[in-house]
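Chemist: Return atomic coordinates for the entry below.
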Amino acid sequence: MVENRPWLSFCSYLLLILGVIAVALPVWLALVAATHHSHEVMSGQVSWLPGELGLSVFAEVLNGEASRELGVPVAGMLFNSTLMALLIAVGKLSISMLSAYAVVFFRFPGRMLCFWLIFITLMLPVEVRIMPTFKIVADLGLLNSMTGLTLPLIASATATFLFRQFFMTLPPELLEAARMDGAGPWRFFRDIVLPLSRTNLAALFVITFIYGWNQYLWPLLITTDDSYYTMVMGLSRMLAVDNGDIAWNRVMAVSLLAMLPPVVVVLGMQRFFVKSLVEPEK
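Modeler: Purely as a prediction, here's the structure:
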């Protein structure tokens, strides 16, 4: 029997409320700062309530009227970042899942050697191998292209390792039953392994999407065309002002817009987590 302790429930809810306030307060301050004039933000005396500008600053940055600081409309950067993050996430999951499937369910010479070669690449992040990677991308003529932005970042040893660990927990009887039913490797992967991996796919999709969204060094290195700028690069460019004051209200507006796609992805994937926990077979 679970003992009812009102004071314990009160403390739990109070702690949760404090946590929500701690997370939401900076977002609220950024939203309020975006509705005030830039000189009011610089004065440090911004009210806790929205200012007279309202949401007009968001319309300005989305319509390209703020391109004076950026050189490219925010809507274009938002599209570039979203497309880049989606391609990286889908590419990472596809390659990692197939490579882990091959390592676990196929028997071929050098199988474990292939896995450990993939795993060792965890010690070689993009920053370590950035110059040879840039040389290859430049030689292939992929500078200033979405392919060049995404292709070198698709391989993921972490996702391969996590999928391998999950596949190893699947009962061998599933594979034997599939063979008895005449299912080949592709059908076994499509009808059995893939549906059972939904929770892992959802979690890793969120992680890899945010990883792609937050990329700064690699896009900065291979991009010279403003039309391929990402949101992170745009924010950095808005803050790098040589002469004149920084338009902090527009910086805050762009920062809030940069939060929207990752937040949408997290909220969208949340229902898959809950569904996987309440399914009867789980």
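Chemist: drop to CA atoms for contacts and neighbour counts, all remaining ones
Modeler: Noted.
Chemist: Ala66: neighbour count?
Modeler: 20 (other Cα atoms under 10 Å).
Chemist: same thing with Glu69?
Modeler: Counted with other Cα under 10 Å, Glu69 comes out at 20.
Chemist: now what about the helix or strand encompassing it, what contacts it?
Modeler: For Glu69, the element it lies in under DSSP states H and E is helix 67-70. With Cα atoms under 8 Å, 6 or more residues apart in numbering as the test, helix 67-70 has contacts from 61, 73-74, 234, 237-238.
Chemist: To check against the first, give me the structure of this:
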Amino acid sequence: MIERRPGLTFLAHLILILGVLVVAFPVFITFIGSTQTAEQVSTSNPLSLWPGNNFIESYRLALFGGKTTGGSTIAPVAPMLWVSFVSAMVISIGKIAISLLSAFAIVYFRFPARGLVFWMIFVTLMLPVEVRIGPTYQVVSDLGLLNSYAGLTVPLIASATATFLFRQFFLTVPDELVEAARIDGAGPMRFFFDVLLPLSRTSIAALFVIQFIYGWNQYLWPLLVTTNEDMYPIVLGIKRAIFGEVYVEWNVVMATAILAMLPPALVVMLMQKWFVKGLVDTEK
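Modeler: Now for the predicted structure:
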């Protein structure tokens, strides 16, 4: 029997509401600032909590660029949003594809030093980014991949974490499924596509959400491999909007920040059911 305690229920909901307010309030302030003019944002102390009447102009300047009333030149972020979207999709899909195949090979194929190969992959998690980023940049530069989608995405595709998670999941798949596939005459790749992939779809969805956000929020690597503004992702666009002008158009900066938050938020909302299911349900 479940014991109902109204006091504890109220306290739990109160803590959750406070947590939501703490997280949502900066986003709310950013949105309010994006609807006001640069002068209102700069001179208001404290910033007004009511929306202004500059919503359309702020987002038009953020998306398509142009001259502001203060004389600043705003670079359009629409191309940056596209660069971030392509990079995030390639990174997330590439990580999942390579991790699935590598985990499949480690679990279902017998070859010398199979365990050593897995642990060599897993040990890469212990290497700090600073250790790997210099040699990786040198390789990308030598291959002529600077200022390209390949340079932005290929070095980030390999994922020891995803390989580890898929390996652990594949180890829980009953051996009877493997034997039944062999009896039916299914080869390794047919077993992979017809059995393992359908069983892994919730895990794939959960990892896709995580990896999409990871790829979308990349800052340090694009900062190194892109010198052409046409290949700037949106995160670099925010940095450029703040440090690129003597007079910062804060309303445009905040509009850019809101635009940068929308795609990851939409991915989380649209895939929330699959994301939660992939974390708590193995679907075997």
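Chemist: Could I get the TM-score for this pair?
Modeler: TM-score for the superposed chains, counting by TM-score structural alignment, normalised by the length of the first structure: 0.91, backed by 281 aligned residues with a Cα RMSD of 2.3 Å.
Chemist: returning to what we had before: how big's the offset between the helix or strand following the helix holding Glu69 of the first structure and the second structure?
Modeler: Toward the C-terminal end, the helix or strand that comes next after helix 67-70 of the first structure (DSSP H and E) is helix 74-105. In the superposition against the second structure, helix 74-105 of the first structure averages 0.5 Å from its aligned positions (mean Cα distance after the TM-score superposition for the first structure).
Chemist: what about Ile258 of the second structure, how many neighbours?
Modeler: 17.
Chemist: any idea what it aligns with in the first structure?
Modeler: Aligned against the first structure by TM-score structural alignment, Ile258 of the second structure finds its counterpart in Leu256.
Chemist: where's the alignment partner in the first structure of Asp175 of the second structure relative to Ala178 of the first structure, distance?
Modeler: Here Asp175 of the second structure is matched to Pro172 in the first structure, going by TM-score structural alignment. Applying Cα to Cα, to the nearest Å, the value for Pro172 of the first structure to Ala178 of the first structure is 10 Å.
Chemist: neighbour count winner among those two?
Modeler: Ala178 (16 against 10).
Chemist: doesn't Phe188 make contact with that one?
Modeler: Yes. Here Ala178 of the first structure reaches Phe188: they are 6.4 Å apart, a contact under Cα atoms under 8 Å.
Chemist: What is the neighbour count of the alignment partner in the second structure of Ile210 of the first structure?
Modeler: By TM-score structural alignment, Ile210 of the first structure lines up with Ile213 in the second structure. Neighbour count of Ile213 of the second structure, defined by other Cα under 10 Å: 21.
Chemist: Quick check: the gap between the counterpart of Val225 of the second structure in the first structure and Asn144 of the first structure.
Modeler: In the first structure, the residue paired with Val225 of the second structure according to TM-score structural alignment is Ile222. Between Ile222 of the first structure and Asn144 of the first structure the computed distance is 6 Å (Cα to Cα).
Chemist: Stretch 204-212 of the first structure vs the second structure, average distance?
Modeler: Looks like 1.2 Å for stretch 204-212 of the first structure (mean Cα distance after the TM-score superposition for the first structure).
Chemist: Can you give me the neighbour number for Val46 of the first structure?
Modeler: By other Cα under 10 Å, neighbour count at Val46 of the first structure equals 19.
Chemist: Mind telling me what it corresponds to in the second structure?
Modeler: When the second structure is aligned by TM-score structural alignment, Val46 of the first structure is paired with Leu47.
Chemist: give the contact list for its match.
Modeler: Per Cα under 8 Å, 6+ apart, neighbours of Leu47 of the second structure: 33, 40-41.
Chemist: Repeat that for Ser84 of the second structure.
Modeler: So Ser84 of the second structure contacts 215-216, 233-234 (Cα under 8 Å, 6+ apart).
Chemist: let's see it at 10 Å
Modeler: Ser84 of the second structure makes contacts with 78, 90, 149, 152, 212, 215-218, 222, 231-236, 260, 263, as judged by Cα atoms under 10 Å, 6 or more residues apart in numbering.
Chemist: Map it across to the first structure for me.
Modeler: By TM-score structural alignment, Ser84 of the second structure lines up with Ser81.
Chemist: And its match, how far from Ile88 of the first structure?
Modeler: Counting by Cα to Cα, the gap from Ser81 of the first structure to Ile88 of the first structure is 10 Å.
Chemist: Equivalent analysis for Val274 of the first structure, please.
Modeler: Taken as Cα to Cα, the span from Val274 of the first structure to Ile88 of the first structure is 25 Å.
Chemist: Between the two, point out the one with more neighbours.
Modeler: Remark: of Val274 of the first structure and Ile88, Ile88 carries more neighbours, 27 against 11, as counted by other Cα under 10 Å.
Chemist: Is Glu52 of the first structure in a helix, a strand, or coil?
Modeler: Here Glu52 of the first structure is recorded as coil under DSSP: H, G, I helix; E, B strand; the rest coil.
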